[in-house]
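**Student:** Below are the sequence and a predicted model; questions follow.
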Amino acid sequence: MTYKVKDISLAEKGRLLIEWAERHMPVLMKIRERFTREKPLDGIRISASLHVTKETAVLVRTLVAGGATVTLVPSNPLSTQDEVAAALAEDGIYVYAWKGMNEREYYNAIGFAISQEPVVTMDDGADLTVTLHKLALGVKSNEVNYALETAGDRDFAKLISSVYGGTEETTTGVIRLRAMAREGTLRYPIIAVNDSYTKYLFDNRYGTGQSTWDGILRATNILVAGKVVVVAGYGWVGRGIAMRAKGLGARRVIVTEVNPVRALEAVFDGFEVMPMSEAAEIGDIFITATGDINAITLDHILKMKDGAVLANAGHFNVEIDVAGLERVAAEKRKIRDYVVEYRLPNGKRVYLLAEGRLVNLVAAEGHPSEVMDMSFSNQALAVEYIVKNRGKLQLGVHKLPDELDMEVARLKLETMGIRIDQLTEEQRRYISSWGLGT
């Protein structure tokens, strides 16, 4: 088996989507031109667990242009664009992905990626990396059992020892991998692509800020103007969502936080800050972006207004207590494609979007191509960096070198037709010396 997708006949539509993304990802296309000439990934086997979108397809084609063999599986059961999966499969990429996978199918896909015996892994949320480590360490779980159904009978400890390194795209995944590193569980080095300036300052803030609202509006078609929006978490993702809420005319934007510095930042940025227990009573639209479990609990939900809308922008579907909501609901019905109405015991109704999963990728298309241009340029350069430095990187989670981060920024400005100043020799000497004072 070389692929498993929903419908291979969707390939032509997928190719058009990929072509559209390529036109809006000029930095990654420049990297592809160099990769095509230099073949820095010749013979490298890459397994990637990423959202299967048109932008991801541009990255995969770039890696293949560099000489790599790529296997692509999802990083979320509901985020695959089936047309794109079909186009990549028809192009000869090993793809195991379709929208609407159940848990078993999702981990079957992860197992398929492992079965290709990668020497580099690419992750968005760390499910591939974590599952490979669990297999190598003999950890038992349902997820591992499902992965074994497609990973086959092999020596996983030997397999993991041959991996040069991996990359991680998102905040949630980096948190998981750093926890593994602290516990001494991590078996190969990881490049935290998420920690690159040209990733988190743009992808997390502007990409998620826009695409989260895109998902909410496609799902509901509600008017944001005049409403009270509650954003749980004021990291870079929360910042972007709150900023766009204000731009869409929200009457009030309330931020909930546990970090005092971020809470203070939100206040200075012009937002109200209060505990979720208080915000729950006055919000119209609630959006979680914390990366942690139960940012909105059942107790919070029971306090909400009749008609409150709940959406999640965090990577995993744990930020809203969906299980608690399911348990107490007196009635449940699907209103629109990605909108489920729950009638609470108190008679009020709340509306959960996208099953509590990533609303921007389930109900919309994810980040705009222009911002993923930088994120995936970092991914391509990170893979090249791992290959060039195989055997030299220490175990742990590393940042991509700043010079590569700055190169992505330089190329992005160049493709936008924007020029900036350069330091003079006098200025270089001044900032590198200590002798001159007042």
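**Tutor:** It's in. Numbering: from 1, shown residues only.

**Student:** use CA for all of it now, contacts and neighbours both
**Tutor:** Fine.

**Student:** In contact with Arg357, which residues?
**Tutor:** The neighbours of Arg357, taking CA atoms under 8 Å, 6 or more residues apart in numbering as the test, are Ala311, Asn312, Ala313, Gly314, His315, Phe316, Asn317.

**Student:** Of those residues - the most surrounded one?
**Tutor:** Counting neighbours by other CA atoms under 10 Å, Asn312 leads those with 31 neighbours.

**Student:** can I assume Lys4 sits in a strand?
**Tutor:** Yes: using DSSP: H, G, I helix; E, B strand; the rest coil, the secondary structure at Lys4 is a strand.

**Student:** is it true that it touches Lys99?
**Tutor:** No: the pair Lys4 / Lys99 is not scored as a contact, 11.7 Å apart, by CA atoms under 8 Å.

**Student:** quick check, nearest of the contacts of Arg357 to Gln210?
**Tutor:** Proximity of the contacts of Arg357 to Gln210, judged by CA to CA, is greatest for Ala313, which lies at 11.1 Å.

**Student:** could you check the distance from the closest one over to His51?
**Tutor:** Remark: distance between Ala313 and His51 (CA to CA, to the nearest Å) = 14 Å.

**Student:** Specify the local secondary structure of Arg333.
**Tutor:** Here Arg333 is strand, with the state taken from three-state DSSP.

**Student:** doesn't Arg349 make contact with it?
**Tutor:** No: here Arg333 does not reach Arg349: they are 10.8 Å apart, not a contact under CA under 8 Å.

**Student:** who's more crowded, these two?
**Tutor:** A direct count of neighbours by other CA under 10 Å for Arg333 and Arg349 places Arg349 higher, at 23 against 11.

**Student:** contacting residues for that one?
**Tutor:** Residues in contact with Arg349 (CA under 8 Å, 6+ apart) are Lys305, Asp306, Gly307, Ala308, Glu341, Tyr342, Arg343.

**Student:** cool, and Glu365?
**Tutor:** Shown in contact with Glu365 (CA under 8 Å, 6+ apart): Thr53, Gln81, Ser211, Gly215.

**Student:** Okay, one more to line up with it:
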Amino acid sequence: MGVPEHHVADLSKAAEGSARIAWAGREMPVLAEIRRRFEVEKPLAGQRLSACLHVTTETANLVLTLKAGGAEVRLCASNPLSTQDDVAAALVAEHGVSVFAIRGEDQATYYRHIRQCLESSPTLTMDDGADLVSSLLLLGRGELAKAHPEVRALGEKLGEAGCQALVSGVLGSTEETTTGVIRLRAMERDGVLRFPVIAVNDSDTKHLFDNRYGTGQSTIDGILRATNVLLAGKVVVVAGYGWCGRGVAMRAHGMGARVVVTEVDPVRALEAAMDGFAVMPMAEAAKVGDLFITVTGNCSVITLEHARHMKDGAILANSGHFDVEIDLASLREAASEIRDVRPNVEAYRFPWGKTLFVLAQGRLVNLAAAEGHPAAVMDMSFANQALAAEYLVKTAGRLQPKVYRLPADLDREIARLKLATMGVKCDVLTPEQERYLASWREGT
């Protein structure tokens, strides 16, 4: 097997990466079951699949499943700090997968890698944050000026007809993040989406588990690895009470923190209050918090004005997909000094005499300062990805250019497989119960 086209940090790390991929695979039995079926049925045969995902051990197991299904896979990173270089090396050197990802890559390299994934003329795409799809659609619309220069160069090389052919060749896409789904629904609303997208994030077996338990545990893990602070007794401010925020708040509370939630949605704010957490605007929370964690999917959640009111020594962390939730540009401009004090910890000293600590450059703290979600929860998320790719091939030409959920029967099948691998059984409806639920005639 020859070495495919790639751009990774160090191929000599391949053996280390393979061992870690195998370790994660032990915790991913649902995906392994799908892979065994894919090896036989080859449902993705002939498909060119380009994926912009976090390059981790769990993602590697997904890639190997897609490859087992017959797909030719190209992979680039969906975040400059989430790539595990040994994993990237192993996929290239030992599995023949084209990977374009280097931990710490700059923005130009990030988009050059996206361009390299698009150069294969993919028939399927996968996204973590919708950067791949948005770049693709800008090319298809001829809006080269709005694309990153690296992507624009591909558009100029292909020409208008080539860009149209590139987009029209895509059967469909999948999206795994809340942030990405928000962007994709905006694309659908604006009428620019050109192919169907499965919002994997909306599957119950994804967001109820990955977002809540995965983000909850991995976010706390990243913060503790970066800082080694004691959470017990600390006031932890969680911005956002979606499924990710619920998970972070639950885990912080479980470690003895006093949790404050900030929200813009009154229903979620009410839920947080009834879950026992203090709820207040960020302007008030800024004055009492010791540790701030943003998980909203929005921008400027923590601003310079909030920072002015924070305690000396407060810690700021983000677990939302993009590095816009903390307004770091304003903080950098106002700071009199910025220096590294620990790996993944920067101290911002301000003229008014206080120092704040920013983790992982405001990027995903669970992936930049730790290893991301545990494999056992990514097992279900990536099962959704694999089945979504298969579903898009089966339904090619029959779906509109809209955002869809994975069919409920596939969602339940993933849950059934997960329960089986855990040795857990649940009840099934009797024929009598099925008739009762289907009838409107029986009442009081």
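**Tutor:** Noted; the coordinates are in hand. What you see is a predicted model, and the numbers here were worked out from it, not measured in a lab.

**Student:** related to what we said a few turns ago, wait, which of the contacts of Glu365 of the first structure is closest to Glu370 of the first structure?
**Tutor:** Proximity of these to Glu370 of the first structure (CA to CA) peaks at Ser211, which lies at 12.2 Å.

**Student:** name the element that closest one belongs to?
**Tutor:** helix 208-220 (DSSP states H and E).

**Student:** tell me the contacts of Gly256 of the second structure?
**Tutor:** Here Gly256 of the second structure is in contact with Leu231, Ala232, Gly233, Lys234 (criterion: CA under 8 Å, 6+ apart).

**Student:** tally of neighbours for the first one?
**Tutor:** To tie it back to what came earlier, the one meant is Leu231 of the second structure. By the criterion of other CA under 10 Å, Leu231 of the second structure has 20 neighbours.

**Student:** ok, now the last one?
**Tutor:** Counted with other CA under 10 Å, residues neighbouring Lys234 of the second structure total 19.

**Student:** The helix ranked longest in the first structure maps to which residues in the second structure?
**Tutor:** Looking across the first structure with DSSP state H, the single longest helix is helix 369-388. Mapping helix 369-388 of the first structure onto the second structure (TM-score structural alignment) gives residues 375-394.

**Student:** Val267 of the first structure contacts Pro260, correct?
**Tutor:** No: assessed by CA under 8 Å, Val267 of the first structure is found out of contact with Pro260, at 10.5 Å.

**Student:** more crowded one of these two?
**Tutor:** A side-by-side neighbour count of Val267 of the first structure and Pro260, using other CA under 10 Å, places Val267 first with 14 against 9.

**Student:** Kindly indicate whether that one is helix, strand or coil.
**Tutor:** The three-state assignment at Val267 of the first structure reads helix, by three-state DSSP.

**Student:** if I look at the aligned partner of it in the second structure, how far off is Val264 of the second structure?
**Tutor:** Taking TM-score structural alignment, the alignment pairs Val267 of the first structure with Ala273 from the second structure. Ala273 of the second structure sits 13 Å away from Val264 of the second structure when distances are taken as CA to CA.

**Student:** With Lys425 of the second structure instead?
**Tutor:** With CA to CA as the criterion, Lys425 of the second structure and Val264 of the second structure are 39 Å apart.

**Student:** before we move on, back to that, would you mind checking which of the contacts of Arg349 of the first structure also appear as contacts in the second structure?
**Tutor:** Contacts conserved in the second structure for the contacts of Arg349 of the first structure, using both residues aligned by TM-score structural alignment, their matches' CA atoms under 8 Å: Asp306, Gly307, Ala308, Glu341, Tyr342, Arg343.

**Student:** Buried ones among those?
**Tutor:** When those are checked for burial by 16 or more other CA atoms under 10 Å, the buried set is Asp306, Ala308, Glu341, Tyr342, Arg343.

**Student:** quick check, nearest of these to Val322 of the first structure?
**Tutor:** Nearest to Val322 of the first structure among those, counting by CA to CA, is Tyr342 at 10.5 Å.

**Student:** in the stretch 1-150 of the first structure, which spans are strands?
**Tutor:** Using DSSP state E, counting those that start in this stretch, the strands of the stretch 1-150 of the first structure run over 3-5, 45-49, 69-73, 94-97, 120-123.

**Student:** post-alignment, the first one versus the second structure, mean distance?
**Tutor:** Spelled out, it's strand 3-5 of the first structure. Here the mean offset of strand 3-5 of the first structure against the second structure after fitting is 0.5 Å, by mean CA distance after the TM-score superposition for the first structure.

**Student:** against the second structure, where does that strand fall?
**Tutor:** Using TM-score structural alignment, strand 3-5 of the first structure pairs with 6-8 in the second structure.

**Student:** and if you look at the third one?
**Tutor:** Under TM-score structural alignment, the match for strand 69-73 of the first structure in the second structure covers residues 72-76.

**Student:** The matching stretch against the first structure, how far on average?
**Tutor:** If you overlay the two and look at stretch 72-76 of the second structure, the average distance to its match in the first structure is 0.2 Å (mean CA distance after the TM-score superposition for the first structure).

**Student:** Roughly how far does Val30 of the second structure sit from Pro80 of the second structure?
**Tutor:** Val30 of the second structure is 29 Å from Pro80 of the second structure, by CA to CA.
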